[in-house]
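Colleague: Okay, sequence plus prediction incoming.
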Amino acid sequence: MTLEFIGIDPETQQQGSPTVWVDAEQKELVFLGWKASPALKEQCEQNTAPGHATEIPENEDVIRFPTRMIPILREACDAAERAGLL
């Protein structure tokens, strides 16, 4: 797997750093983010798509990103599109 680094939280202080990569081989965006609190996970489970399972599967998790990273997330989407991953 080759990851293309896209960006890191611009306010990082060398720790706790949400980060975004593009994995062209797997056709995925890869995120490192803050763990969601149990209360937030519960809210996500209660606010799911109609007809969709409400429990978070063991192989998934809820992560959080600061809104200041929206430009970085857009850049990741653009990089994936340029690479023809859509």
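Modeller: Received the coordinates, thanks. Numbering: from 1, shown residues only.

Colleague: C-alpha only now, for contacts and for neighbours.
Modeller: Noted.

Colleague: For this protein, which residue occupies the most central location?
Modeller: The residue lying closest to the centre of the chain (CA atoms, centre = their mean) is residue 31, at 4.0 Å.

Colleague: dropping in the other structure now:
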Amino acid sequence: MALRFVGIIPNTPDTESPTIWLDEETGDLLIQSYKATEAEVKECQEVGSIPGHSTAVPDHETIIRLPKIMLQFIPKPDSE
């Protein structure tokens, strides 16, 4: 895996540091951010996604809250 640092919340305190890295081999993003609260997870489950798709969050997945300011660091696909 070849990771590249992409961005961190500007002026972030030392103890809170939502961060984004890019796996240059796959194009995947690795994101460190705030865990969604139980209420937020419940709301996501109530809204759902596509008909017939489970709203359960598997043990190997999680829901995170990505601060709006971090969107500037998400790379655009090569086609854009």
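Modeller: Now that the structure is in, tell me what you want to look at. A quick note: this is a predicted structure, and the numbers were derived from the prediction, not measured.

Colleague: my read is the residue nearest to the centre of structure 1 is in a strand, agree?
Modeller: Yes: assessed by DSSP: H, G, I helix; E, B strand; the rest coil, residue 31 of structure 1 belongs to a strand.

Colleague: Please pull up the equivalent of it in structure 2.
Modeller: Using TM-score structural alignment as the criterion, the counterpart of residue 31 of structure 1 in structure 2 is residue 31.

Colleague: Is it correct that its match is in contact with residue 20?
Modeller: Yes: contact criterion CA atoms under 8 Å: residue 31 of structure 2 and residue 20 qualify, at 4.7 Å.

Colleague: Please identify every residue contacting each of these two.
Modeller: Residues touching both residue 31 of structure 2 and residue 20 (CA atoms under 8 Å, 6 or more residues apart in numbering): there are none.

Colleague: still on that earlier bit, tell me how far the residue nearest to the centre of structure 1 lies from residue 68 of structure 1.
Modeller: 15 Å (CA to CA, to the nearest Å).

Colleague: can you pull out the strands in structure 1?
Modeller: Assigned by DSSP state E, the strands in structure 1 fall at 3-8, 19-23, 28-32, 34-35, 63-64.

Colleague: Format the ones you listed as a markdown table; extra columns: distance to residue 75 of structure 1.
Modeller: Compiled in a markdown table, the strands of structure 1 are given as follows (distance: least, CA to CA, whole Å):
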| stretch | distance to residue 75 of structure 1 |
| --- | --- |
| strand 3-8 | 7 |
| strand 19-23 | 9 |
| strand 28-32 | 11 |
| strand 34-35 | 20 |
| strand 63-64 | 18 |
